[in-house]
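Participant: One predicted model, sequence on top.
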Amino acid sequence: MTTQDTLGTLAGLDREASERLRGHRPAVTEAAEASLHALFDVPEDDEAPGLDRRLRLVAAARAAHVDGSDAVAAFYAEQLLEEADDVDAPGLAELVTGGADGEAGRAAGRAERALLRHVDLLVQRPAAATSDDLDALAAAGWGVVEIVVLSQIVSFVTYQTRVVAGLAVLQEASA
C-alpha cells in the first residue's frame, strides 16, 4: 500500500523526489499522515466535542497563515471551504487571515476569539505562553481535552510548515 505524502505534495514534489530528499524514510511519512488523520478525521464520539472539524481547520489554517506558509495555509483553507456552506465561506476565510482582531474575529463568539488568540500565541511566541493563557481558554469555555487537541494541532501544523520549507530548500539545492 502506498502512503499518501501530504508534506511532499505541499512542497511541490513528486513521490520520487520526496523520497530521495527524505532519505527513503517511509516511517516518517507514515507517522505524519497518521498524525494528520488523528487530528482532523473527527469521529462523532470525539473526546473534544467542542472542537469540531471546522474549528480544527480554522485553527490549522490560521497557524499556517501566521507561520507564513502559503502552501500549508491553502491546504487547510481549501478543506475548510469544503466544510462551509456558501454563506459561511467568506467569514471563515477572514477568520483565517484576520484572526481574533479582524472583522470576522471581532464578530465571532468568545470561544472562537480565544482559540484564534491562542493559535497566534503558540505560533508567534510559544515560550511566552503561561498558565494564564490556558486559564483564558478555559474561561472562554474550552475544556482540558479541547485545549490539548488545539495545542497539538498548532504544534503539528508548525511542524508541517517547517518540513515543507525544508523540502523546498533541499529540492532547490539539489536542482
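Facilitator: Yes, it's here.

Participant: drop to CA atoms for contacts and neighbour counts, all remaining ones
Facilitator: Noted.

Participant: Which residue, other than its chain neighbours, is closest to residue 18?
Facilitator: Counting by C-alpha to C-alpha, 6 or more residues apart in numbering, residue 18 lies nearest to residue 8, which is 5.4 Å off, once chain neighbours are set aside.

Participant: ok, residues contacting the stretch of helix or strand that neighbour belongs to?
Facilitator: Using DSSP states H and E, residue 8 sits within helix 6-10. The contact list for helix 6-10 (C-alpha atoms under 8 Å, 6 or more residues apart in numbering) reads 14, 15, 18, 29, 33, 71, 72, 75, 160, 163, 164, 167.

Participant: Thought residue 63 was touching residue 72, still the case?
Facilitator: No. Using C-alpha atoms under 8 Å, residue 72 makes no contact with residue 63, being 9.2 Å away.

Participant: of these two, who's got more company?
Facilitator: residue 63 (33 against 27; other C-alpha atoms under 10 Å).

Participant: list the contacts for that one?
Facilitator: Here residue 63 is in contact with 73, 119, 120, 123, 154, 157, 158 (C-alpha under 8 Å, 6+ apart).

Participant: repeat for residue 64
Facilitator: Counting by C-alpha under 8 Å, 6+ apart, the residues that residue 64 touches are 70, 72, 73, 157, 158, 161.

Participant: name the element the second one belongs to?
Facilitator: By that I understand residue 72. helix 70-83.

Participant: what's that helix packed up against?
Facilitator: The contact analysis (3 or more C-alpha pairs under 8 Å, 6 or more residues apart in numbering; DSSP states H and E) places helix 70-83 against helix 6-10, helix 53-66, helix 89-98, helix 144-174.

Participant: same thing but 6 Å
Facilitator: Packed against helix 70-83 by the contact rule (3 or more C-alpha pairs under 6 Å, 6 or more residues apart in numbering; DSSP states H and E) you find helix 53-66.

Participant: Below is an additional structure, to be compared with the one above:
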Amino acid sequence: MITDVIDHLAGITPGSPLDQLRDRRPGAREHAQRSFDALFSPDSEGEVTLVERDAVAAFVTGLHRDGRVAAFYAYRLAALAPGLLTAVETEIKEGRTTGPYGIYPADGPLAAESDEGLRYRVSDPDALGARLTAAFEHAHLLVFRPREASRQALDALSLAGWTTTGIVTLSQLVAFLSFQVRVVTGLRLLNQKGSAA
C-alpha cells in the first residue's frame, strides 16, 4: 500500500533529507496525495471509469517521458484492462513530441511565437473506442497545445459521450498528472544534487 505517491515515484525514503524537506510543507504534501486519491480512488467512479482514468494517466505520463511515473500508471492500467495497454503504448509513440505548440493571431503581439507542431490524432480509434479517442486527443491538446484549447475542443468531447462533469474530471486528471511529473522530476534532481554534495 503506497501512502504517498509522490514519495514513491521520486524514491524518497522516510527520514531522508527530501522527506524532511517535504515535511516542511505538510499541507502541500497532504493536498497532493488527496488529489491523487480523489482522482484515482474515488468513492464513486461517476462520469469517468477507473479504466478511463488510468488509460489517460498512462498516456499523459508516457507523453511526458518519465519512465518511472509512466510505468506506475501503465501497471495500474494493466491490472484493470490488460488488453488496452498495447493500444495506449502505441498512442504514446504516435503522440510523442516536444512543444508547446499553437498558433497565435497573425496580427497579434505573440504571432512570432506561433509554432505549428504536431496535430495529434489517435491512430487506431477502434482500439480505444470513441470516448478514449476523444479523451486522448484532448489530453494531447492540453499537454502540447494549451493555447488552442477552445469551445470546439470541448464539443468534440461532448460528441464522444463526455458529460460536463466528465470533461472537468478529465481536465483535472491531465493537470494533476502534469503537476505530479514536474514535482517528481524536481525532487529527483534535488536528491541527485544532495547525493553529489
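Facilitator: Looks like it came in fine. Quick caveat, the model's predicted, so the values are computed rather than measured.

Participant: Can you tell me how far residue 34 of the first structure is from residue 85 of the first structure?
Facilitator: The gap separating residue 34 of the first structure from residue 85 of the first structure is 28 Å, by C-alpha to C-alpha, to the nearest Å.

Participant: try residue 28 of the first structure
Facilitator: For residue 28 of the first structure, the distance to residue 85 of the first structure equals 35 Å [C-alpha to C-alpha].

Participant: repeat for residue 18 of the first structure
Facilitator: For residue 18 of the first structure, the distance to residue 85 of the first structure - C-alpha to C-alpha - is 35 Å.

Participant: contacting residues for residue 147 of the second structure?
Facilitator: By C-alpha atoms under 6 Å, 6 or more residues apart in numbering, the contact set of residue 147 of the second structure is empty.

Participant: Give the equivalent position in the first structure for it.
Facilitator: Matched by TM-score structural alignment, residue 147 of the second structure corresponds to residue 127 in the first structure.

Participant: same deal with residue 73 of the second structure?
Facilitator: Per TM-score structural alignment, residue 73 of the second structure is aligned with residue 76.

Participant: Let me know whether its match touches residue 61 as I believe.
Facilitator: Yes. Shown here, residue 76 of the first structure and residue 61 form a contact pair, counting by C-alpha atoms under 6 Å, at 5.0 Å.

Participant: And those two? Which one has more around it.
Facilitator: The residue with more neighbours, out of residue 76 of the first structure and residue 61, is residue 61; 29 against 23, by other C-alpha under 10 Å.

Participant: I'd say that one and residue 74 touch.
Facilitator: No. Residue 61 of the first structure lies out of contact with residue 74 (C-alpha under 6 Å); the separation is 7.3 Å.

Participant: matching residues in the second structure for stretch 58-66 of the first structure?
Facilitator: The alignment of stretch 58-66 of the first structure onto the second structure (TM-score structural alignment) spans residues 55-63.

Participant: Check the mean deviation of that stretch from the first structure.
Facilitator: Taking mean C-alpha distance after the TM-score superposition for the first structure, the mean distance separating stretch 55-63 of the second structure from the aligned residues in the first structure is 1.0 Å.

Participant: Neighbours of the residue nearest to residue 18 of the first structure, how many?
Facilitator: 22.

Participant: do residue 164 of the second structure as well
Facilitator: 13.

Participant: likewise residue 3 of the second structure?
Facilitator: Around residue 3 of the second structure there are 9 residues (other C-alpha under 10 Å).

Participant: ok so it is a strand residue?
Facilitator: No. Assessed with DSSP: H, G, I helix; E, B strand; the rest coil, residue 3 of the second structure is coil; it does not lie in a strand.

Participant: Please report the distance of it from residue 12 of the second structure.
Facilitator: Counting by C-alpha to C-alpha, the gap from residue 3 of the second structure to residue 12 of the second structure is 12 Å.

Participant: Also residue 59 of the second structure?
Facilitator: 25 Å.

Participant: Residue 38 of the second structure too?
Facilitator: 22 Å.

Participant: measure residue 161 of the second structure to residue 133 of the second structure for me?
Facilitator: Taking C-alpha to C-alpha, one finds residue 161 of the second structure at 11 Å from residue 133 of the second structure.

Participant: From the neighbour counts alone, determine which of these two ranks first.
Facilitator: Comparing residue 161 of the second structure with residue 133 by other C-alpha under 10 Å, the one with more neighbours is residue 133, at 21 against 16.

Participant: What's the more buried one aligned with over in the first structure?
Facilitator: So residue 133 of the second structure corresponds to residue 113, using TM-score structural alignment.

Participant: So its match is in contact with residue 101, correct?
Facilitator: No. Look at residue 113 of the first structure against residue 101 with C-alpha under 6 Å: they stay out of range, at 8.2 Å.

Participant: The match of stretch 58-66 of the first structure: how far from the chain's middle?
Facilitator: For stretch 55-63 of the second structure, the separation from the chain centroid amounts to 5 Å (computed by C-alpha atoms, centre = their mean, to the nearest Å).
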